[in-house]
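> Sequence below, structure please.
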Amino acid sequence: MSDNGIVIVGAGQSGYQLAVSLRSAGYSSRVRLVGDETSMPYQRPPLSKAFLAGTCDMAQITFQDADFYRKQNIEFVAGKTIASIDRASHTALTDDGVALRYEQLVLAVGARTRTLPFNIGKASGLHYLRTLGDAQRLRQALEHARNIVVVGAGFLGLEFAAVAAAHGKHVSVIENAEEPMSHAVSSIVSRAFREHHESNGVRFLLGDGVSDIRIHDERITGVQTARGAELHADMVVACIGVVPNVELAAKAGLRVANGIVVDSALRTEDPAISALGDCASFPTRYAPGTCRLESIQNATDQARHLAQRLATGNESRFDAVPWFWSDQGGMKLQIAGLNRDLDKTVVRGDIESRHFSVFGFRDNRLVAVESVGAPGDHMIARRLLSRGVDVTPAMAGDPGVSLRDL
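Alright, predicted model coming up:
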């Protein structure tokens, strides 16, 4: 009998972690990890920070070398894209016609960069930041750029803005919303980070957008905003979110809705196909309905959980506390929980010194904690949320109450 084992489509954080965790969980059958990039699997978070800043190199962000995969008996297939899935025959077909039979298929296909709606032809100067190739091109271009426009004031855009400002560049950030990181953090945290970046020379154009990109001699020379501002620019970096890669799943007849829909065990409607990471839409007790999370934590936790099910048959529901972080020019943000639809926030600590936490409540129940320069609060928050400890707004705001002892 042939050993078709598990085929993992996608060699990012979740795909890599799943392959490794399967072996740790005692799975002994065949494991194939298929990646569409030619490089060995690598960490993405440093791309917008240390790698761009030049303080780490490729070797330092690569998870493992080829020898590791050989010793773990993990077949890493680089530079291949899965073009279609035949669910009836349990076969995944690569873009060059190679058929990969599987017992279980895992879609760890991630997400792709959302692009600006401008056709700049062959002009240079427009960059995105998602892959190693993106980061390598951006790092090289950063050396010669002087005036940089960042489109999007989310985590990624602000992390890049911090690196560019630290390199002495003139940085302007354009954001449609009225506050930086408005979809991810409270106004209190948003304001603190805006002031931090402004103190480092970053200029914000909030409630604005890009109406045109100016080009001369096949090089970007400027940006016109929707409100009529003219900005000099020899580099535009667009960080306007991502789109989950659902096309392969949809083509195979699987349900998609803001991601590939899975149950609490990360299984699609096909019992032989699972999905995880940035591409998966899953149920969680930390938010109403289903959600799709773009974070290293979620990718790693889901991979470890799924490995247990595939290796041992453990059908427990995925229930890890969501948490996130962002390092922006010496200022660190950590978030535990999901701060959606909050109806009350309470500050604990000192905002002025940038060592504080914002406790977020929905229906008088603690659902999220944003910590700035307060790693102890963050660790406590993760424990409180995981255990479902009843923390009231009054308790959170009372410095005399030790949350550590709850």
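
> contacts and neighbour counts: CA atoms only from here.
Noted.

> Hmm, residue 369 and residue 333 touching each other?
No. The criterion here is Cα atoms under 8 Å, and residue 333 misses it with residue 369 at 10.5 Å.

> between those two, who's got more neighbours?
Between residue 333 and residue 369, counting by other Cα atoms under 10 Å, residue 369 is the more crowded of the two (29 against 21).

> Could you say which helix or strand holds the more buried one?
Taking DSSP states H and E as the definition, residue 369 sits inside strand 365-372.

> So for that strand, what gets flagged as buried?
Applying a neighbour-count criterion of 16 or more other Cα atoms under 10 Å, the buried positions in strand 365-372 are 365, 366, 367, 368, 369, 370, 371, 372.

> helices or strands up against it?
Packing partners of strand 365-372 (3 or more Cα pairs under 8 Å, 6 or more residues apart in numbering; DSSP states H and E): strand 331-337, strand 355-362, helix 375-387.

> Identify, out of these, the most deeply packed stretch.
Among the helices and strands packed on strand 365-372, ranked by average contacts under mean count of other Cα atoms under 10 Å, first place goes to strand 355-362 (a mean of 23).

> So what angle separates the directions of that one and strand 365-372?
Put simply, strand 355-362 runs at 160 degrees to strand 365-372, going by axes from the mean of the first three to the mean of the last three Cα atoms, to 10 degrees.

> want to put them side by side, so please do this one too:
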Amino acid sequence: MRNWWQRARLLGEVNPWAVDIGLTLLVQAAMTMPFVVPRPPEVEPATWPAYGLTTLTVLPLVWRRRAPFTVLLAILATSALYKLAVEGPGQPLPYTGLVIVYTIASLSPPRTRLAAALLLIVAVPASVWLNTQSARELTFSLFVFAAAYVFGRLTDARQRATLVEAERAAARERARIAREMHDILSHAVSLMIVQAEAGPLAVRAAPEKAEAAFDAISETGRDAMAQLRRMLGVLREEDGPAPREPQPGLDAIPELLARVRAGGLDVTYDTAGGPGPLPPALGATVHRIVQEALTNVVKHAAARTTAVRLGRAAGLLTVTVTDDGRGPRGVRGPSGGHGLIGLRERAAAHGGTAVTGPGPGGRGFEVRVEIPLDSVAEVRS
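Prediction:
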């Protein structure tokens, strides 16, 4: 039943005409009931002209989305003609009027809604006067029309809230993709530039080191291309769902450090009291944080050594990257680049914080990220 309802909603989103035609047929079926139910002998039988005029009252609902106010006028006109010109059976509910009032309330701008409300304030009492002239029918009619209007406004509010949430989700996804693209390209290009600049010197002084430098450039470029293909494959849907590969996590950090060392930077890696297994999303975040911190070191710090430390204490996962380079002046902050901003955003996504500044003793630069470890996430990992 649930799958059927989901398919029906999908059909409505893809082809609104199908929904409107189906709704029109449903209303027509409901309004046909009084014509097929046997009538008391003292009441004249229903006639085909009366049924034809009923159908003419229902037919405008096919265009209810395109011209709702015009459809309302058509329904009021045909309904008045039905009451004045033919002797047909009455209806338990004003189906066509309720549908078009709901449509106007959910789809039309305020001015159209106001015009429809003023028109109905006149039309509903007039219809009751032509029918039974009873206060009971007037009260009931006003109630059901007001309910249809309220439901329409609630539908509009829900759709607007859904649209806002979809836009926010799209913005978050764009920011995430931008961070991923920045991390991949910035890291790869920085390492390739360092290796390329060192290559000519190595060719003259130590040819064997030059070969290693060019190999490192090639490996870094291939790795960046592979990660970009994975990201672009996820974004492209023409050929069906793209294969989903896991994001690099803690186990990929040694390979990351090896590529950085190939560029000439001495990097140490300490996991004393280490984090242990982590959920995939958090592991990928830690990898990207380390990657971005090392990219900043390579691009800006002119450092000789860098220390990467991962630890867990008092319910916190701590990631620290410290170098002996030029210090804060050598690292571009929020005003000059997006690296540290993205780093803070990644930490904040897991409820953590990122602090950057001078290293121990005021020398070099340090990136320190603390992320609380949720107990449920740890069990699931």
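
> Put one on top of the other, what's the TM-score?
In this superposition the chains share a TM-score of 0.21, using TM-score structural alignment, normalised by the length of structure 2; 127 aligned residues with a Cα RMSD of 6.3 Å.

> Just put the helices and strands packed on strand 365-372 of structure 1 in JSON lines and tack on distance to residue 298 of structure 1.
Conversion of these to JSON lines gives the following (distance: least, Cα to Cα, whole Å):
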{"stretch": "strand 331-337", "distance to residue 298 of structure 1": "11"}
{"stretch": "strand 355-362", "distance to residue 298 of structure 1": "20"}
{"stretch": "helix 375-387", "distance to residue 298 of structure 1": "14"}
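
> out of these, which comes closest to residue 305 of structure 1?
Nearest to residue 305 of structure 1 among these is helix 375-387 (15.6 Å), distances taken as Cα to Cα.

> Tell me which helix or strand comes right after the closest one.
Using DSSP H and E, the helix or strand that follows helix 375-387 of structure 1 towards the C-terminus is helix 393-397.

> Check which helices and strands that following helix sits against.
Packing contacts for helix 393-397 of structure 1, counted by 3+ Cα pairs under 8 Å, 6+ apart, involve strand 344-350, strand 355-362.

> repeat that with 6 Å
Using 3 or more Cα pairs under 6 Å, 6 or more residues apart in numbering; DSSP states H and E as the contact definition, helix 393-397 of structure 1 packs against no other helix or strand.

> Which positions in that helix come out as buried?
Applying 16+ other Cα under 10 Å to helix 393-397 of structure 1 flags 393, 396, 397 as buried.

> same check, this time on stretch 353-360 of structure 2
353, 354, 356, 357, 358, 359.

> Let me know the closest of the residues you listed to residue 371 of structure 2.
residue 353 (6.6 Å).

> Residue 289 of structure 2 versus the closest one, what's the distance?
Applying Cα to Cα, to the nearest Å, the value for residue 353 of structure 2 to residue 289 of structure 2 is 12 Å.

> which residues do those two both contact?
Listed contacts common to residue 353 of structure 2 and residue 289 are nil; contacts here mean Cα atoms under 6 Å, 6 or more residues apart in numbering.

> For the stretch 151-300 of structure 2, which segments count as helices?
For the stretch 151-300 of structure 2, the helices defined by DSSP state H, counting those that start in this stretch cover 207-235, 253-262, 280-296.

> Please compute how far the first one lies from its chain's middle.
For helix 207-235 of structure 2, the distance from its own C-alpha centre to the chain's C-alpha centre is 32 Å (Cα atoms, centre = their mean, to the nearest Å).

> on contacts alone, who are the packing partners of that helix?
Contacts defined by 3+ Cα pairs under 6 Å, 6+ apart place helix 207-235 of structure 2 against helix 135-205.

> again, only this time at 7 Å
Secondary-structure packing of helix 207-235 of structure 2 (3 or more Cα pairs under 7 Å, 6 or more residues apart in numbering; DSSP states H and E): helix 135-205, helix 253-262.

> Which one of those lies nearest to residue 127 of structure 2?
That would be helix 135-205 among those, by Cα to Cα, at 8.9 Å.

> elements contacting that closest one?
Using 3+ Cα pairs under 7 Å, 6+ apart as the contact criterion, the elements in contact with helix 135-205 of structure 2 are helix 95-107, helix 110-131, helix 207-235, helix 280-296.
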